[in-house]
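Visitor: What follows is a predicted structure for the sequence shown.
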Amino acid sequence: MLTLIVCIFSAAILLFVQTRLYAALDAQLGLQIATIGKVYREEPDELADLASEWGITLFRVDDAGGIRQQTEAWAREGLSSPLQPGDSASPLSWTAPSGRRYRVHSLTGSSYRVAAAIDETSLRDTLWTLAVILATGIPFAAGLAVAGGYFLAGRVLAPVGAMAQKAREITAESLAKRLPVDNARDEFGQLATVFNDTLFRLQDAFERLRRFAADASHELRTPLTAMRSVGEVALQSPLDAVAYRDVIGSMLEEVDRLTRLVESLLILTRADSGKIHLVPEDLDLGRLAGNVIDQLHVLADEKRQELTLRVPIRVHATADAALIRHALMNLIHNAIKYTPNGGAITVEVNATAKRAVIEVRDTGPGIPIAHRDRIFDRFYRVDASRSREEGGVGLGLAIARWAVEANGGQIELASEGTDGSLFRVMLPAADDSSAADGHRRVPHELRRGTQEAASS
């Protein structure tokens, strides 16, 4: 492309110089014709002196009587041949029999005709010299362009080579490596930054996958080891029917733990693969929370806990009912599990600024601040030994977070310290909830555990 541009530029220069030189030559030729015409009109006898006095050696003057004056050089070169009869003609270039090139021009007056010519040899030599210079310079310009382009491309593309070399070294075992970024504001720096962000996400995904596989293996190994131990102990010595019943019951408890673990893993696996299709619908969150509490109140009764539902206003949200029910089930079940006997769990449904809010508060030991950032991670437990004693597998909050976020909501641990826990679920409110129910308050309070209802 650069060579083509240089060729076009050189041709344009040659054409421009040629035009300017011929324009100057035509101006000189016109001046000679004007001089010859003036001398003919004023002092016709002095036409023969034009060559010696004015240096005009190629001209011819015709009048009514024929050729009035003609120089020897004009006749020798036969310059009358290109002249056309009639009125004045534009200057033209003509090649004489001798091979020389002349610029010829004529002017016709009332009773005479003046013609003159100028040798083009020096002009053509100049143009030829310029053409040779330009033609010779084009390969040199192309060569310099290639060399300079190669040098500059090497300098400019050096970061790309460095990034490519570094990228070849990155494998699944070395995702912590990053591409070099010399200047984060230029294009290559931005590209490297994007790749580094991608590598960071891949590294995080691989780490979570490794942790998930390790934790899942550990969780599966624990009940299997317990079942094997119980079975081996039972086989070492004969037992009576009651003892065998206890052994079988213990093994069934571990089987139930395994079943719940596998079901939770299946839910998270399907969630990660995107195979769970949401069915959004208009939900009455107060009624949904009440149904969940109705299913779990037996667990609260066993621990003599007070399980309360507060719905000061009717709140609607657009979400998948099954997933939100699952999330609430996990949150309330966790609250019951970690709240001591005689404690209280409160579930409140409310709405603020186009958001439906569900809060689950308990009077349990709470969650220390050090664990707040990881409380929703898979298989993460604040107290691992106590969680296993309670039958938990560390996936309930992870499933709850996924269920809420899949419906466009957020879940957070709103409490601080160890004075109970408060989990807050925020969902997009239904479009017509404010218009339909914004001014209609439905006081409602349901208490489980004391088996009495009261209205607020």
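Guide: Alright, I've got the coordinates.
Visitor: all contacts plus neighbour counts: C-alpha atoms, from now on.
Guide: Will do.
Visitor: Which other helices and strands does the top helix by length along the chain contact?
Guide: The single longest helix within the chain, with elements called by DSSP state H, is helix 187-236. With contacts defined as 3 or more C-alpha pairs under 8 Å, 6 or more residues apart in numbering; DSSP states H and E, the packing partners of helix 187-236 are helix 158-169, helix 241-273.
Visitor: That one: how far from the chain's middle?
Guide: 30 Å (C-alpha atoms, centre = their mean, to the nearest Å).
Visitor: contacting residues for Ala335?
Guide: Ile345, Val360, Arg361, Asp362, Gly364 (C-alpha atoms under 8 Å, 6 or more residues apart in numbering).
Visitor: whoops, I mixed them up, Val404
Guide: Leu323, Ile324, Ala327, Gln410, Ile411, Val425, Leu427.
Visitor: make it 10 Å
Guide: Shown in contact with Val404 (C-alpha atoms under 10 Å, 6 or more residues apart in numbering): 319-320, 323-328, 410-411, 425-427.
Visitor: where along the protein do the strands fall?
Guide: Taking DSSP state E as the test, the strands found in the chain are 59-63, 66-70, 89-95, 101-108, 112-119, 280-284, 306-310, 316-320, 344-352, 355-362, 410-413, 422-428, 445-448.
Visitor: okay if I get these as JSON lines plus distance to His371 and mean neighbour count?
Guide: Shown next, in JSON lines, are those (distance: least, C-alpha to C-alpha, whole Å; neighbours: other C-alpha atoms under 10 Å):
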{"stretch": "strand 59-63", "distance to His371": "110", "mean neighbour count": "21"}
{"stretch": "strand 66-70", "distance to His371": "116", "mean neighbour count": "15"}
{"stretch": "strand 89-95", "distance to His371": "98", "mean neighbour count": "15"}
{"stretch": "strand 101-108", "distance to His371": "100", "mean neighbour count": "21"}
{"stretch": "strand 112-119", "distance to His371": "101", "mean neighbour count": "23"}
{"stretch": "strand 280-284", "distance to His371": "32", "mean neighbour count": "16"}
{"stretch": "strand 306-310", "distance to His371": "26", "mean neighbour count": "23"}
{"stretch": "strand 316-320", "distance to His371": "29", "mean neighbour count": "24"}
{"stretch": "strand 344-352", "distance to His371": "21", "mean neighbour count": "21"}
{"stretch": "strand 355-362", "distance to His371": "17", "mean neighbour count": "23"}
{"stretch": "strand 410-413", "distance to His371": "10", "mean neighbour count": "18"}
{"stretch": "strand 422-428", "distance to His371": "14", "mean neighbour count": "22"}
{"stretch": "strand 445-448", "distance to His371": "30", "mean neighbour count": "20"}
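Visitor: another structure for you, compare them:
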Amino acid sequence: MDRHSFQQANRTSAGNAPPAPAPKRRLPRRQSITARLVLMSAASALFIFALTGIVLYTVLKGELLRHERDGLVTTLNDIGYQIGRAGSTERWERVQLKLAALSQADQRVSFWISGADARFRYGDQARLNPAAITPDSNTVGMLKIPGKEYPLHIMTRTMPAFEDRPEVYVTVGIDTEPYFEMRRTFLVSTLVFSLLGIVLAVISSYWIARAGLAPLRRMSARAQSFSPRKLSARMSAEALPEELSALAHAFNGALERIEEAYTQLEAFNADVAHELRTPLANLIGETQVALARERSAGEFKDVLQSNLEELDRIRSIVNDMLFLARSDQGEAATALVQARVADEVQKTVDFFEFVLDDAGMAITTSGDTDATALMETALFKRALTNLIQNAIQHSPVGALIRVDIAAQQDSVRISVTNPGEAIDPRHLPRLFDRFYRVDTSRHEINGSHGHGLGLAIVKAVARMHGGRAFASSEDGRNSIGFTISRS
């Protein structure tokens, strides 16, 4: 391969190289309920053990210090009685011997006696720090002795002058090694047992969480077994705890709504396919017949005219379906105006003048002709047009159709009533379902028929105006209508 070919190959390879893969989006880490409960239990146990340990340590420290103070007070009282009566050097010698004996008997105890006269002193005065002495105070002081790891707890009392002895200060010290060792032992023991308690709390909380969440895991496994082919399956709530029972009922309610929506969707798809199949079959059939042999321009024009009618019907079905889809998504009427209901009704009735003449029918308007409502007039006329068309299609020749307007507290009620075959009460709630027909054999003027979306649009328009659709059938008269909000 020459240099030119090598460079061209490199350019071709670089141009065809696949793009670098996009970095994967990292999903947030999900924490299990078990781990969360264990962590909360560990935090709770840590807080409780720490609080309990602090309280107990504080109480123990106070009690040990009180015990030390009581011992110092008792010792001062014992030797204070003898020192108070030792007013001569002879008696003072006996006091010194007594103090030496006490020091030897309990090596934790130390004594100091200081004063202006050196003859009435006791103990190594160099080791006694004057700054640590607080005479006649019930508080326990601390005296650091060089060479000792632990300080001494001390207490000092003033002894007044007696005979030859001047005023002296008696200081008693107790070694704090047992005091601090006990505190340390208690602190270490508390920490060890607290950590052990936290570990046990974590283990027990994990076991409790696993056991407590077992019904939830079974519920999850049951939910995973559901599929679109088994929409009738339900979650059994009887064996579940009270907290999960409410969740199971809510889940079952959601499944019921999904099953109902799925069933309606299947029926809707079948109805749409059925409604579109007929005009499409007509279009295909007429086109095939027209193309089967040579035709004149006039004949082709007739075929195209017939096809146009079928195409217009398909367009009408598609437009109505799109309108209902927008209504199902929560679309509301926007171009609202405060209008007089009777005026809008009359405009719609005038539109049917020639149709009524051909059918030998008439329409009368009655009720509250002064009622007003907040409406989008185009949608209002569309709903009323569908109601009047439905009444014309299912009324005998020469029938009188009545449009009633009734003003209510918060809404206006518009109903279209026509004579005709009675409608079974079981069909009334479903009249506003899409493509629903009570009986395909029911009388229709001139064989005309809709495509089964007219009353569904009436219901959608009513909902978009904050109202509802209704239907009734009694005494040989069928009444269908809707309400809209007045403001």
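Guide: Structure's in. What do you need? Remember, predicted model here, so these are calculated numbers, not experimental data.
Visitor: want to throw the strands of structure 1 into CSV with distance to Ile375 of structure 1?
Guide: Shown next, in CSV, are the strands of structure 1 (distance: least, C-alpha to C-alpha, whole Å):
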stretch, distance to Ile375 of structure 1
strand 59-63, 109
strand 66-70, 115
strand 89-95, 96
strand 101-108, 98
strand 112-119, 100
strand 280-284, 27
strand 306-310, 23
strand 316-320, 24
strand 344-352, 19
strand 355-362, 15
strand 410-413, 8
strand 422-428, 11
strand 445-448, 27
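Visitor: Looking at the ones you listed, spot the one closest to Ala184 of structure 1.
Guide: strand 410-413 (33.4 Å; C-alpha to C-alpha).
Visitor: Against which helices or strands is the closest one packed?
Guide: strand 355-362, helix 396-406, strand 422-428 (3 or more C-alpha pairs under 10 Å, 6 or more residues apart in numbering; DSSP states H and E).
Visitor: For Thr129 of structure 1, find the nearest of the ones you listed.
Guide: helix 396-406 (78.9 Å).
Visitor: The closest one corresponds to what range in structure 2?
Guide: Under TM-score structural alignment, the match for helix 396-406 of structure 1 in structure 2 covers residues 454-464.
Visitor: roughly how far out does that stretch sit from the chain middle?
Guide: The answer for stretch 454-464 of structure 2 is 34 Å, by C-alpha atoms, centre = their mean.
Visitor: now for whichever helix in structure 2 runs longest, which elements pack on it?
Guide: The longest helix of structure 2 (DSSP H) is helix 33-84. Contacts defined by 3+ C-alpha pairs under 10 Å, 6+ apart place helix 33-84 of structure 2 against helix 89-105, strand 109-115, strand 152-159, strand 168-175, helix 177-212.
Visitor: Quick one: distance of the last one to the chain centre.
Guide: Using C-alpha atoms, centre = their mean, the mean C-alpha position of helix 177-212 of structure 2 is found 36 Å from that of the whole chain.
Visitor: now that helix against strand 152-159, angle please.
Guide: 130 degrees (axes from the mean of the first three to the mean of the last three C-alpha atoms, to 10 degrees).
Visitor: mean shift of helix 177-212 of structure 2 relative to structure 1?
Guide: Helix 177-212 of structure 2, aligned to structure 1 and superposed, deviates on average by 2.0 Å (mean C-alpha distance after the TM-score superposition for structure 1).
Visitor: Buried residues, that helix. List them.
Guide: Counting neighbours by 16 or more other C-alpha atoms under 10 Å, one finds that the buried residues in helix 177-212 of structure 2 are 179, 183, 186-187, 190, 194-195, 197-198, 201-202, 205-206, 209-210.
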